[in-house]
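In: Quick one, structure for this:
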Amino acid sequence: MKKQVSASDSRTAQTKLVLPPDTNHMGTIFGGTVLSYIDEIAAIAAMKHSRNVVVTASIDTVNFFSSAKVGDILSLEAVVVSTGRTSMEVYVRVECQNMETSGKTLTTTALLTMVAIGADGKPTPVARVSPETEEEQRLSQSAQARKEWRLKINEYAEEM
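Out: Down below sits the predicted model:
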């Protein structure tokens, strides 16, 4: 396994059409549907980085900025921005394009932690990631603080 992998090696893009079954009574996409898309693309990016199957360990933040309607096109992009020994933090960005106006808006961002799983069914080491863009570098620099926050949340949950 390489000791370091460029973030661009994990970059993954998907496009989805918002269809009527994907929407709620207001005609906008269900948040759960968007979360499902985010989890899927994050897993693909993490698998590309680790060359292993992965599981979702946490979804740290999901920010919904705007919604999408039937007929809109969602563009999702995911990239590994930080790595631990067996884990990868993946940043996902979702944009919506309105077909009538061609206007694009940011709909959602998310940070997920994925863990690589080896053939033995146990967590397996991953290569370090080398962030490339300013955004990737900023997210990578703040990853340790998010990891410490997750550990505190886990400790609190165990105490309950």
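In: Only C-alpha atoms from now on, for both contacts and neighbour counts.
Out: Noted.
In: tell me what the longest helix seen in the chain is packed against?
Out: Ranked by residue count and defined by DSSP state H, the top helix of the chain is helix 31-50. Using 3 or more CA pairs under 8 Å, 6 or more residues apart in numbering; DSSP states H and E, the elements in contact with helix 31-50 are strand 12-17, strand 53-64, strand 73-83, strand 87-97, strand 104-117.
In: how about 7 Å then?
Out: strand 53-64, strand 73-83, strand 87-97, strand 104-117 (3 or more CA pairs under 7 Å, 6 or more residues apart in numbering; DSSP states H and E).
In: what's the angle between it and strand 73-83?
Out: Counting by axes from the mean of the first three to the mean of the last three CA atoms, to 10 degrees, helix 31-50 lies at 50 degrees to strand 73-83.
In: Can you give me the buried ones in helix 31-50?
Out: 31, 34, 37-39, 41-50 (16 or more other CA atoms under 10 Å).
In: what's the answer for stretch 2-10, then?
Out: Under 16+ other CA under 10 Å, the buried positions of stretch 2-10 are V5, S6, A7, S8, S10.
In: Alongside the first, I'd like the structure of this one:
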Amino acid sequence: MEEQKIKTPSDSLVVMNELVLPNDTNMLHNLMGGRMLHWMDIAAAICAQKHCNSIAVTASVDNVSFKHAIKLGDVITINAKVTRAFNTSVEVKLEVWAQNIPSGTRVKSNEAYYTFVAVDNTGKVKPVQPIQPETEEEIKLYDGALRRRQLRLILSGKMSPDEATELKALFLPEKAD
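Out: Below is the predicted model:
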């Protein structure tokens, strides 16, 4: 087996643009939330697959808040980047920006974390290679990913709160003697 190059978050970067058309909107001419989630899932899947060099399937989606309405005719830009790789999964951070080109306005509309699991062509889970953050922001996201993962596992019933050492350290720091 040949040695693989160490991957960085920038290796997985995906920038996806979509124009909000009438079929994408609700009765108020705002982008439908389901369409936004669909586009976010596509961008995150491409990002995860770039890191894993294989098929990657959605395992979880963290809370997605809609901060600003996206209107008919707006252009959305979805930025997706792997923040951390675990044994068989990766965490992907997504940021969604809405731009109204005629008015020159651009606002951050959404942000979320998705988790993907790498699988082979038969659907069997496979290991993923580690990631090496480079920038200060990437290191911060990398460090926080373990806490976010533990919270996801607790909420899904796959980990007891007592096992969440990173979260406990955050909320219950050990007292100095």
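In: To what extent does the longest helix of the first structure diverge from the second structure after superposition?
Out: Mean deviation of helix 31-50 of the first structure from its aligned counterpart in the second structure after superposition (mean CA distance after the TM-score superposition for the first structure): 0.5 Å.
In: Which residues does that helix contact?
Out: Helix 31-50 of the first structure is touched from outside by 9-12, 22, 53-54, 78-80, 88, 90, 92, 114, 116, 126-127, with contacts defined as CA atoms under 7 Å, 6 or more residues apart in numbering.
In: What of stretch 152-160 of the first structure?
Out: Residues contacting stretch 152-160 of the first structure (CA under 7 Å, 6+ apart): none.
In: Likewise for stretch 21-29 of the second structure?
Out: L31, M32, R35, K71, L72, G73.
In: For the second one, which non-adjacent residue is spatially closest?
Out: Meaning M32 of the second structure. Counting by CA to CA, 6 or more residues apart in numbering, M32 of the second structure lies nearest to T25, which is 5.2 Å off, once chain neighbours are set aside.
In: Show me what I55 of the second structure aligns to in the first structure.
Out: Taking TM-score structural alignment for the superposition, I55 of the second structure sits opposite V53 in the first structure.
In: same question, L141 of the second structure
Out: In the first structure, the residue matched to L141 of the second structure (TM-score structural alignment) is L139.
In: okay, now D74 of the second structure: neighbour count?
Out: 21 (other CA atoms under 10 Å).
In: which residue in the first structure lines up with it?
Out: Under TM-score structural alignment, D74 of the second structure pairs with D72 in the first structure.
In: What residue, apart from its backbone neighbours, is nearest its match spatially?
Out: Counting by CA to CA, 6+ apart, D72 of the first structure lies nearest to N98, which is 5.0 Å off, once chain neighbours are set aside.
In: circling back: contacts only, for the match of L141 of the second structure.
Out: L139 of the first structure sits next to V81 when contact means CA under 7 Å, 6+ apart.
In: Pretty sure it sits in a helix.
Out: Yes - per DSSP: H, G, I helix; E, B strand; the rest coil, L139 of the first structure lies within a helix segment.
In: Now the counterpart of A98 of the second structure in the first structure. Nearest residue, chain neighbours left out?
Out: Aligned by TM-score structural alignment, A98 of the second structure pairs with C96 of the first structure. Sequence neighbours aside, L74 is the residue nearest to C96 of the first structure in space, at 4.6 Å (criterion: CA to CA, 6+ apart).
In: Show me which residues of stretch 122-141 of the first structure are buried.
Out: Quick answer for stretch 122-141 of the first structure (16+ other CA under 10 Å): 123-131, 136-137, 139-140.
In: ok, the counterpart of S8 of the first structure in the second structure to M27 of the second structure distance?
Out: Under the alignment (TM-score structural alignment), S8 of the first structure pairs with S10 of the second structure. Here the criterion is CA to CA, to the nearest Å. By it, S10 of the second structure lies 38 Å from M27 of the second structure.
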